[in-house]
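[1] this is a predicted model, with the sequence first.
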Amino acid sequence: ENPYVMRRPNFQALSGNERFEGFCVDMLRELAELLRFRYRLRLVEDGLYGAPEPNGSWTGMVGELINR
C-alpha cells in the first residue's frame, strides 16, 4: 500500500478529502471517526513538506502548521 498521502488518479473528478489516498489518509479517517473530529485535506501552496529557512522560518506543511 502506498504510504503517506497521494492524489487519486482521478482526483479531478472528486472533491474534498476523497481526492486523496494512502496510509495516512486511511489512518486519519479512522481516527476522526473514533475521536469524533472533522478535518480537511489540502495541498500546501508551495508544494513542500517543510524545511528550515536561514531566517528561522519554515516552508511547506511544517511552516503552515507553525504559523497557524
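    Ah, there it is. Numbers count the residues shown, from 1 in each chain.

[2] only C-alpha atoms for contact and neighbour calcs from this point on.
    Will do.

[3] buried residues, the strand or helix carrying Leu31. List them.
    Using DSSP states H and E, Leu31 falls within helix 23-35. Using 16 or more other Cα atoms under 10 Å as the test for burial, helix 23-35 gives Val25.

[4] then this one, side by side with the first:
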Amino acid sequence: MDDAEHWSVGMRCPCGFGDTIELLVAAEAKPRWDVTIDEAHRPTIHPSVRRQKGCRTHFWIRRRRVHWCK
C-alpha cells in the first residue's frame, strides 16, 4: 500500500455467494487487518478472515491465494 491513509479494504467473499467483505485496516480499528502487497502485486491479509454471519467461512489470503481453514 502507498503512503495515503487507508481505513478499509473490500472484496467479494471467496465462498461463491458473492457477499462483500469489508476489512478495517486503520491503525486505531479493532478488529484490524494488515495488508501487504508483494513485488508481483499479490496481496496478503493478516490475520485470517472469519465471517460470523452469512456463510461463516474462515480463510487466509496469502499472495492472492485463498487458503481455507477447517
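    Done, it's in. All figures in this text were calculated on a predicted structure; none of them were measured in a lab.

[5] TM-score of the superposed pair?
    Taking TM-score structural alignment, normalised by the length of structure 1 as the basis, the two superposed chains have a TM-score of 0.25; 36 aligned residues with a Cα RMSD of 4.2 Å.

[6] before we move on, back to that, list the buried ones in the next helix or strand after the helix holding Leu31 of structure 1?
    Later in the chain than helix 23-35 of structure 1, the nearest helix or strand by DSSP H and E is helix 60-67. Buried residues in helix 60-67 of structure 1, counted by 16+ other Cα under 10 Å: Gly60, Met61, Val62, Gly63.

[7] now those residues as TSV including distance to Ala32 of structure 1?
    Shown next, in TSV, are these (distance: Cα to Cα, whole Å):
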residue	distance to Ala32 of structure 1
Gly60	24
Met61	20
Val62	21
Gly63	23
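
[8] ok, of those, which one's closest to Val25 of structure 1?
    Met61 (15.5 Å; Cα to Cα).

[9] pull the longest strand from structure 2.
    strand 43-50 (DSSP state E).

[10] packing partners of that strand?
    Packing contacts for strand 43-50 of structure 2, counted by 3 or more Cα pairs under 8 Å, 6 or more residues apart in numbering; DSSP states H and E, involve strand 34-37, strand 58-62.

[11] reformat the ones you listed as CSV; add mean neighbour count and distance to Arg12 of structure 2.
    Formatted as CSV, those follow (neighbours: other Cα atoms under 10 Å; distance: least, Cα to Cα, whole Å):
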stretch, mean neighbour count, distance to Arg12 of structure 2
strand 34-37, 15, 16
strand 58-62, 18, 12
